[in-house]
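[1] here is the input, now give the coordinates:
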Amino acid sequence: MAVKIRLKRTGMKKAPSYRVVVADARSPRDGRIIENIGWYNPRVEPSAINIDKEKALNWLKNGAQPTDSVLSLLQRAGIVERSSQTTAAPDAQ
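    Sure, this is the predicted structure:
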């Protein structure tokens, strides 16, 4: 079972806020979740991020893959260090 850490949209129409959740990769965006580990509100200045560090690190250690947006939030919250993600170009011969 592939497990992802991703955002689940909540809030009113045109006023989004998000829950940071752990879910099966096959379930829909706002579908069934395994665990709620935090929330993110982009509508306040500065944007509010609240993620349970212990739960997030435990899920990452157990193999859960964060989406790109959640990885960015984890880095901004100081839970995951920013790494120099260099992509090597394939050898063209």
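
[2] hey, let's count contacts and neighbours off CA atoms from now on
    Will do.

[3] sec struct for the spatially most central residue of the chain, please.
    The centre of the chain sits closest to residue 70, judged by CA atoms, centre = their mean, with a distance of 2.4 Å. Under DSSP: H, G, I helix; E, B strand; the rest coil, residue 70 falls in the helix class.

[4] here is a second sequence; please produce its structure as well for comparison:
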Amino acid sequence: MVVIRLSRGGAKARPFFNIVVADKRVRRDGRFIERLGFYNPLAKDGEEKLRVAQDRLNYWKGVGAQASPTVERLLKDAPVAAPAAAAA
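    Prediction:
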């Protein structure tokens, strides 16, 4: 099965996560199919905390990839910038 999950990067005590599409059998920080974006939990005020390529996310969900619970929570809580920009 193909999953959308977080892959950890960064230094000790400075986590940085890539949002990736990977085979479920591959280890967390191992080989992945595609990188969809990133999540920076320690982002300062002026820095971007979460970025996701929505078109690629929709594609992968459309072909059956399932997001991990953590990725689902991040996507649900994050404000979607594209529709707000289009409305203005």
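
[5] circling back: quick check: the residue nearest to the centre of structure 1 vs residue 42 of structure 1, distance?
    13 Å (CA to CA, to the nearest Å).

[6] same question, residue 63 of structure 1
    Taking CA to CA, one finds residue 63 of structure 1 at 27 Å from residue 42 of structure 1.

[7] cool, residue 18 of structure 1 as well?
    Distance, residue 18 of structure 1 to residue 42 of structure 1, using CA to CA: 8 Å.

[8] who's more crowded, these two?
    residue 18 (17 against 13; other CA atoms under 10 Å).

[9] dump the residue contacts of the nearest residue to that one once chain neighbours are set aside.
    In this structure, residue 18 of structure 1 finds its nearest non-sequential neighbour in residue 9, 4.6 Å apart by CA to CA, 6 or more residues apart in numbering. Listed by CA atoms under 8 Å, 6 or more residues apart in numbering, the contact set of residue 9 of structure 1 reads 16, 17, 18, 19, 29, 30.

[10] just those: which are in strands?
    16, 17, 18, 19 (DSSP state E).

[11] name all residues that make contact with the third one.
    Each residue near residue 18 of structure 1 by CA under 8 Å, 6+ apart is listed here: 7, 8, 9, 10, 11, 39, 40, 41.

[12] again, only this time at 7 Å
    7, 8, 9, 10, 39, 40, 41 (CA atoms under 7 Å, 6 or more residues apart in numbering).

[13] which ones among the residues you listed are found in strands?
    Per DSSP E, the contacts of residue 18 of structure 1 map to strands at 7, 8, 9, 10, 39, 40, 41.

[14] now the helices: where do they sit in structure 2?
    Applying DSSP state H to structure 2 gives helices spanning 54-62, 69-77, 81-87.
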